[in-house]
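1. Pasted the sequence and its predicted model underneath.
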Amino acid sequence: MSSADLKKVGLKVTLPRLKVLEILEQEGEEHHLTAEDVYKILIEQGEEVGLATVYRVLTQFEQAGIVRRLNFENNISVFELDTGDNHDHLVCVKTGRVKEFVDPIIEERIKEIAKEKGYELSAHSLVIYGTLKDDLK
């Protein structure tokens, strides 16, 4: 996403917005970041941005459809870029680590269930909770 894309969604191009966007893009789909995670990365990069600014930027991005805010059972909001795709999540209950997955069989079955029950599917959310084997150590 570029500064032109920010303008298209009605956001002024500012250094904090560009930096937060850059972090979200660099982390890729394996990372779902809290506002605090983004803030820590900015501090490590030597940026002078406050935590309140990070929260404000992420909220603005959410309202503009740039990011999705995900709230899992650990009561912590994590953010991911809204790429428009449909995927589901695995959450480690010990560490809070989030992994994405797509399973065509599950996707098809969800559509079938909605149809069987008389629903026109508009969206769905599937979250699987467990403990990642590597985190058991």
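-> Arrived safely, thanks for sending.

2. make it CA atoms for all contacts and neighbour counts henceforth
-> Noted.

3. Now do the closest residue to residue 34 other than its chain neighbours against residue 96, distance only.
-> For residue 34, ignoring the flanking residues on the chain, the nearest one in space by C-alpha to C-alpha, 6 or more residues apart in numbering is residue 78 at 4.4 Å. Relative to residue 96, residue 78 is positioned 10 Å away (C-alpha to C-alpha, to the nearest Å).

4. Presented hereafter is structure B, for comparison with structure A:
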Amino acid sequence: MADKNHELRKVGLKVTLPRIKILQVLERHADDHLSAEDVYKALIDAGEDVGLATVYRVLTQFEAAGLVDKHNFDGGYAVFELSTEEHHDHMVDVETGDVIEFFDEELEALQHKLAESHGLELVDHSLVLYVRKKQS
């Protein structure tokens, strides 16, 4: 718990029980992309008394503080994942809604080359590929 207190203080947030509980849910699901409703359900399932409005408010605060990244994939709702130092892109299965993270050095290099060909420097990007299983 002390580690989470430090994490929250480091980004300028006051340590509160709801913030700690929500951070714990996100850490337990670090490989997932959770909606506010998913976080709320996980809290309820764990017997925690945190309202849905509080979950939305805390996730917004976490995003502003850089603790989480928010994604609005087409055809879906906002999902959140813990921020990491390591860049990755996403594939979203249009039939199941599953989110697959990936990193491809060749693709990253191509994006930088494309920006440079226009006399620009790539400083950030977000790439989402919408996919489905191949039909036989």
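-> The structure has been received and is ready for your questions. Since this is a predicted model, take the numbers as computed values, not measurements.

5. before we move on, back to that, please, which helix or strand holds the residue nearest to residue 34 of the first structure?
-> strand 77-81 (DSSP states H and E).

6. Packing partners of that strand?
-> helix 15-27, helix 35-44, strand 67-71 (3 or more C-alpha pairs under 8 Å, 6 or more residues apart in numbering; DSSP states H and E).

7. Now that strand: buried residues?
-> 78-81 (16 or more other C-alpha atoms under 10 Å).

8. residues touching the residue positioned nearest the centre of the second structure, list them.
-> Geometric centre of the second structure, nearest residue: residue 81, 2.2 Å, by C-alpha atoms, centre = their mean. Neighbour list for residue 81 of the second structure: 26, 30-34, 68-70 [criterion: C-alpha atoms under 8 Å, 6 or more residues apart in numbering].

9. swap the cut-off to 7 Å and go again
-> Residue 81 of the second structure makes contact with 30, 32-34, 68-70 under the criterion C-alpha atoms under 7 Å, 6 or more residues apart in numbering.

10. Please apply the same query to residue 37 of the second structure.
-> Here residue 37 of the second structure is in contact with no residue (C-alpha under 7 Å, 6+ apart).

11. where do the strands sit along the first structure?
-> 67-71, 77-81, 88-92, 98-101, 127-130 (DSSP state E).

12. What is the fourth one packed up against?
-> Strand 98-101 of the first structure makes packing contacts with strand 88-92 when contacts are defined by 3 or more C-alpha pairs under 7 Å, 6 or more residues apart in numbering; DSSP states H and E.

13. correct me, but residue 98 of the first structure touches residue 90?
-> Yes - counting by C-alpha atoms under 7 Å, residue 98 of the first structure touches residue 90, with 5.7 Å between them.

14. Comparing these two, which residue is more hemmed in?
-> residue 98 (21 against 18; other C-alpha atoms under 10 Å).

15. what sits against the more buried one?
-> 32, 89-92.
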